[in-house]
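Novice: the sequence and its predicted three-dimensional model are supplied below.
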Amino acid sequence: MGTPRDSREEQVDAVLDRLYEEYPDSTISLDFSNRLELLVAVVLSAQCTDERVNQVTSELFEKYRTPEDYAAAAEEQLAEDIYGITFHNNKAGYLQSIGETLVREHDGEVPDTMTELTELSGVGRKTANVVLQHGHDVVEGIVVDTHVRRLSRRLGLTEEERPETIEQDLMTVVPEGDWQQFTHLLISHGRAVCDARNPSCEECTLEDLCPSSKLDNGVDLASGELWG
């Protein structure tokens, strides 16, 4: 039996209060200057660190400035230009296809709806949510990346495993006005303290709220049940 909804709402309120205080300036860490750059950066960030993406896009965005540039590029050249990004060959195909679709169907503009964004190659709800929030100032959901998935499960806010169902769970207990910042706060905390393999529970501002704290219950990190 899962945690009751009202208990999860109280847990969320306490988590938000502490993390807002801990990370007052938490925000997106990808570098971009327009919606196209944001879209490209988020596509490249799948299973890749933002730091690495920023290193690659510093030159990529100088060379590719419009959707037409991506559409006209040879896929092999694009793959070379994003070499160092995980799955760079696949993502090169995504970028070329995205360029073609933006030119053909959207007059070269990045669309502003979830439906249109998720019809683009390599774009799921996570990527679309980021683009909507930071490119169009539209908040339709909660971005669930690897940190949000890990921390929300550890904190007992969801028992789901798939990002899409985790998002739906979180949207029922996180106040809508906090949806965007909730992601940034959990990412900041995941990077600084709540590591995937060796979380620093003794340094965690949420330790007394966390049902997965290894200080209290000796969780087996190798089990993957709470720490996956």
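Specialist: Good, I have the coordinates. Residues are numbered from 1 along each chain as shown.

Novice: only C-alpha atoms from now on, for both contacts and neighbour counts.
Specialist: Fine.

Novice: mind listing what V103 touches?
Specialist: Listed by CA atoms under 8 Å, 6 or more residues apart in numbering, the contact partners of V103 are P67, E68, A71, E109.

Novice: would you list these in JSON lines and tack on neighbour count?
Specialist: As requested, those are exported to JSON lines (neighbours: other CA atoms under 10 Å):
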{"residue": "P67", "neighbour count": "24"}
{"residue": "E68", "neighbour count": "18"}
{"residue": "A71", "neighbour count": "21"}
{"residue": "E109", "neighbour count": "15"}
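
Novice: out of those residues, what pair is the most spread apart?
Specialist: Across the contacts of V103, the longest distance by CA to CA is 13.3 Å; it joins A71 and E109.

Novice: against that first model, consider the following:
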Amino acid sequence: MTKQERADYIVQRLEELYPETPIPLDHTDPYTLLVAVLLSAQCTDLRVNQVTPALFELANTPEAMMQVPVEDIQAIIRPCGLSPRKSQAISDLSKILVEQHGGEVPQDFDALEALPGVGHKTASVVMAQAFGVPAFPVDTHIHRLAKRWRLCPGKNVVETERYCKRLFAKEKWNKLHLQIIFYGREHCSARGCDGKTCEICTTVNSK
């Protein structure tokens, strides 16, 4: 198989396995998604979904959140880890959204990445899942699988994103990145597959 043939097979098989791709993080609008994605750094989606109901009951808009003491935010999100940094970022970005963006989450990569606690991956998730803008957020699952499937050298997530965007059609990015994550969690985990065990690894690495 050439690299493109592997990529095409992966798209076909993942579409068969995951025709539907529900967004893993519970949210009601772009703002609550932004906060949830920020909380998911070095934390599982399951844990974030356990924490955010209490947080959003306290405040679910930038206007409300900026009025909440950082200590109160931190007390709720502590199970997500890195709570001092994340709570301050949530407070600060909420204030910036109100003061600079009319209380709305901007539909712009540069504006999102300028917010406290928001890196390129977080911005990409929000652009893709909240606004439907083509993006290819690369998390640890995608980075690991892209290397296992010999789609890229796997030196870093920036390189992985660049290679994936070249190999996969732009209109598939938003759905495909979730399909790869689902597959990585279910079939090709870091310890559960060595690149020779799961169905896709077996197929793309044997031809």
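Specialist: Perfect, thanks for sending it. The structure displayed is predicted, hence computed values, not measured ones.

Novice: keep only the contacts of V103 of structure 1 that stay in contact in structure 2.
Specialist: Counting by both residues aligned by TM-score structural alignment, their matches' CA atoms under 8 Å, the members of these that carry over to structure 2 are P67, E68, E109.

Novice: correct me if wrong: G93 of structure 1 contacts E75.
Specialist: Yes. Applying CA atoms under 8 Å, one finds G93 of structure 1 in contact with E75, separated by 6.0 Å.

Novice: which residues do these two both contact?
Specialist: Going by CA under 8 Å, 6+ apart, no residue sits against G93 of structure 1 while also sitting against E75.

Novice: which parts of structure 2 are helices?
Specialist: For structure 2, applying DSSP state H gives helices covering 3-17, 30-39, 45-58, 62-65, 70-77, 83-101, 109-113, 120-131, 140-148, 157-167, 173-186, 199-204.

Novice: now the last one on structure 1. Mean distance?
Specialist: After superposition onto structure 1, helix 199-204 of structure 2 lies on average 2.7 Å away from the residues it aligns with, using mean CA distance after the TM-score superposition for structure 1.

Novice: what residues does that helix touch?
Specialist: With contacts defined as CA under 8 Å, 6+ apart, helix 199-204 of structure 2 is touched by M1, R6, I10, R13, R148, W149, G195, K196.

Novice: what's the distance between the residue nearest to the spatial centre of structure 2 and E199 of structure 2?
Specialist: The structure's structure 2 has its C-alpha centroid closest to V125; by CA atoms, centre = their mean the separation is 4.8 Å. For V125 of structure 2, the distance to E199 of structure 2 equals 27 Å [CA to CA, to the nearest Å].

Novice: over to M65 of structure 2?
Specialist: 45 Å.

Novice: the two: which is more packed in?
Specialist: Set M65 of structure 2 next to E199 and count neighbours by other CA atoms under 10 Å: M65 wins out with 21 against 13.

Novice: give me the distance between the aligned partner of the more buried one in structure 1 and R5 of structure 1.
Specialist: Aligning on TM-score structural alignment places M65 of structure 2 opposite Y70 in structure 1. For Y70 of structure 1, the distance to R5 of structure 1 equals 46 Å [CA to CA].
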